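Asker: dropping the sequence and predicted coords here.
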Amino acid sequence: MAKKLMKGSEAIAEAAIQAGCRYFFGYPITPQNEVPEYMSRRMPQVDGCFLQAESEVAAINMVYGAAGAGARVMTSSSSPGISLKQEGISYIACAELPCVVVNIVRTGPGLGGIQPSQGDYFQATKGGGHGDYHLVVLAPSSIQEAADMVMEAFDIADMYRNPVMILGDGMIGQMMEPVEFHQPPKREIPEKTWAATGWDGTRERAIINSLYIEPEVMQVVSDRLQKRYELIKQNETRVEEYKMEDAEYCIAAYGTTARVAKSAVNKAREMGIKAGIIRPKTVWPFPSEAFCKAADQVKGFLTVEMSAGQMVEDVRLAVNGKKPVEFYGVMGGFLPTPNAILEKLIQLKEGK
């Protein structure tokens, strides 16, 4: 298939359709408006359902309903809208339903601004809503990777009966790059015998529920979810390493920030500083093992984020005090520059 120049939000929408998504419920918010706009045109062409809900709260509950019937369903929003969806996401996680949620992150807190940010890391990786649950969270750094991750997200969601989030900063949603659509590696996905698709008396009734009054029953559900999360950690943790073979200093970054960090690493190498990058492709499950291993090799870490410092906490937990972990962050919608990252890297090397 020939590559096509597409905006990130549109590539995400097309990837979902090609992955078999036939239901989309959402509500407009910048910088991801092109996702519902594209879906409104394309869904009727594939006999799908596009519906602009009256609110983000309504949209996520529509997702709950479609997922409960076994459909491939997606919603998308940006930071304040995702906050409104959190109760529904928690319900969906407890009901053990597969769906895909796209968050094209903008600056905050509050309504904030419409520029790119990574300030939703805690919300995405630590649950976001109430209760003990996790989303699988994929963090693309390019439009091609966003499309690939969306395609696979539906399979991961179906495989584990768990919501999957695509966490992309505003740059992912708005920039344009060449992209082509590939079907992900085939998985043996269990049949959806649990789906509530009507009852004819020939099988056990399917009941979709997230309310368990008896503590003994809730404990069983909670244990089942936690065991599933451990399985996801074993099977779905993804990470990319760049020039880490002989690295003495490691930059930790994800999303488009990692692309900027690569330029800083290349400049550092030209100056004789042996730097490398560890880029989490899944921010949950977090690739702790890669950082733990690197801590036996490098002299220090620099975590770079478009936030006040969130992923840095997971890096520090993974490194476990073996080596210093410094932080450099930008906020307000700005992107870090290669020169600024390089300056922080030099300061780390010089122990400043």
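Answerer: Arrived safely, thanks for sending.
Asker: when you work out contacts or count neighbours from here on, use the C-alpha atoms and nothing else.
Answerer: Fine.
Asker: residues touching the helix or strand hosting Ile278, excluding its own?
Answerer: Assigned by DSSP states H and E, Ile278 belongs to strand 275-280. Surrounding strand 275-280, the residues in contact under the criterion CA atoms under 8 Å, 6 or more residues apart in numbering are 139, 238-244, 247-254, 258, 261-262, 265, 268-269, 286-287, 290-291.
Asker: mind checking which of those are in helices?
Answerer: If you go by DSSP state H, these have 258, 261-262, 265, 268-269, 290-291 in helices.
Asker: who wins for neighbours among those?
Answerer: Counting neighbours by other CA atoms under 10 Å, Ala261 leads the ones in helices among the contacts of strand 275-280 with 28 neighbours.
Asker: show me the contacts for that residue.
Answerer: 251, 253, 277, 304, 338, 341.
Asker: so the second one sits right up against Val304, yeah?
Answerer: Yes: judged on CA atoms under 8 Å, Ala253 makes contact with Val304 at a distance of 5.4 Å.
Asker: what about versus this one:
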Amino acid sequence: MAKILMKGNEAIGEGAVRAGCRYFFGYPITPQSELPHYLAKRMPEVGGVYLQSESETAAANMVFGAAGAGARVMTSSSGPGISLMQEGISYLAGAELPCVIVNMMRGGPGLGNIAPAQSDYFQAVNGGGHGDYRVICLAPASVQEIIDLMADAFDLADKYRNPVMLLADGVLGQMMEPVDLGEEKLVQPPEKEWAATGRKKGGPKRLINSLYIVPEECEKHNIRLSQKYAAITKEEQRWEEYQVHDAKMIIVAFGTCARICKAVVDRARQEGLAVGLIRPITVWPFPAGVIARLRETAEQFLTVEMNMGQMVEDVRLAVAGKKPVHFYGRVGGMLPVARDVLAEVKKLYNGGAV
């Protein structure tokens, strides 16, 4: 099939539709507004529902209702809007309701700006709201990967009965790239015996709940959730390796930063520097396993992010103090420039000498 040119935000919408999503509730905010705009037209074409909520808080609770009824449902926002959704996301995780949440990250904190950033990493990988919970978090690095990961996002949500977040930055939302959509097929979401669609004769009650008043019952629920998160951590770590087979320095970057760093690796190799790249595709669960393996051969690590240093903490945990872990970042909507990252690589590679 011939490739077509698509903007990242529109690709998210099309990927969701092709994954069987038929319900979208959300509210416009830059830099993801093209996504709800696209779905406002696309959802009715496939018999789905698009509804612009009065707020992001309302959108999250609408998702709760549709997910509780067994539908494939999603919402999207950026920065401040995702913060407003956090109570609802905690309820979704507590009630074990599958859904997909898109966060097209922008500069912060506060209102910040509408330029791309990666400063919502802490919020995404550590739950973000109240209570002990986790959200599976996928980080694409291209428009094609957005299309591919949307299907995975809904499948993972249903597999583990857990919210899944697609975490991208404003560059990926706004850029246009050729994509292969493949053949459009009718996706039939799996039947969900737990969904609140009415009690079958002689069957158990179907109750969607995250309220456990008795402390012993709440503890039991939390322990069971933690066991699920442990299984996800074991089974679902995803990453891309690039030129790591003999690398003495490993760069770790995700999303747009990883694209920039791949060019840095190529330039470093041209200058005889053994540099490689690990690109986390799941930022939760973080691919700590591959970092632990490479720490035995690499001499040092460098994380490159569009924030003041967030994923670097997960890299340090995985390296476990066995090798140095450095950080290079740009913030406020500024992107790292390949030549500047390469200069940092050379300085560290030569023991700190400029």
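Answerer: That came through, no problem. None of these values were measured; they are calculated from a predicted model.
Asker: once they're superposed, what TM-score comes out?
Answerer: The TM-score (TM-score structural alignment, normalised by the length of the first structure) is 0.97; 350 aligned residues with a CA RMSD of 1.6 Å.
Asker: thinking again about what came up before, just send the ones in helices among the contacts of strand 275-280 of the first structure back as JSON lines, with distance to Val150 of the first structure too.
Answerer: Putting those into JSON lines (distance: CA to CA, whole Å) gives the following:
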{"residue": "Ala258", "distance to Val150 of the first structure": "19"}
{"residue": "Ala261", "distance to Val150 of the first structure": "24"}
{"residue": "Lys262", "distance to Val150 of the first structure": "24"}
{"residue": "Val265", "distance to Val150 of the first structure": "29"}
{"residue": "Ala268", "distance to Val150 of the first structure": "33"}
{"residue": "Arg269", "distance to Val150 of the first structure": "34"}
{"residue": "Ala290", "distance to Val150 of the first structure": "24"}
{"residue": "Phe291", "distance to Val150 of the first structure": "26"}
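Asker: of the residues you listed, closest to Pro190 of the first structure?
Answerer: Proximity of those to Pro190 of the first structure, judged by CA to CA, is greatest for Ala290, which lies at 30.7 Å.
Asker: from Leu348 of the first structure, how far off is that closest one?
Answerer: As judged by CA to CA, to the nearest Å, Ala290 of the first structure and Leu348 of the first structure stand 20 Å apart.
Asker: ditto for Gly108 of the first structure
Answerer: For Gly108 of the first structure relative to Leu348 of the first structure (CA to CA), the value is 29 Å.
Asker: also Gly276 of the first structure?
Answerer: Gly276 of the first structure sits 14 Å away from Leu348 of the first structure, going by CA to CA.
Asker: between these two, tell me which one has more neighbours.
Answerer: Gly276 (27 against 19).
Asker: counterpart of that one in the second structure?
Answerer: Alignment note (TM-score structural alignment): Gly276 of the first structure maps to Gly276 of the second structure.
Asker: now its match: how far from Ile136 of the second structure?
Answerer: 26 Å.
Asker: so how much does the helix of greatest length in the second structure differ from the first structure once superposed?
Answerer: The longest helix of the second structure (DSSP H) is helix 215-235. Once fitted to the first structure, helix 215-235 of the second structure is off its aligned match by 1.1 Å on average (mean CA distance after the TM-score superposition for the first structure).
Asker: which parts of the stretch 51-200 of the second structure are strands?
Answerer: For the stretch 51-200 of the second structure, the strands defined by DSSP state E, counting those that start in this stretch cover 73-77, 99-105, 136-138, 163-169, 176-179.
Asker: who touches the third one?
Answerer: Meaning strand 136-138 of the second structure. 124-125, 149, 153, 162-167, 281-285.
Asker: closest to Arg330 of the second structure out of the residues you listed?
Answerer: For the contacts of strand 136-138 of the second structure, the minimum distance to Arg330 of the second structure (CA to CA) is 17.9 Å, reached by Leu167.
Asker: cheers, nothing more for now.
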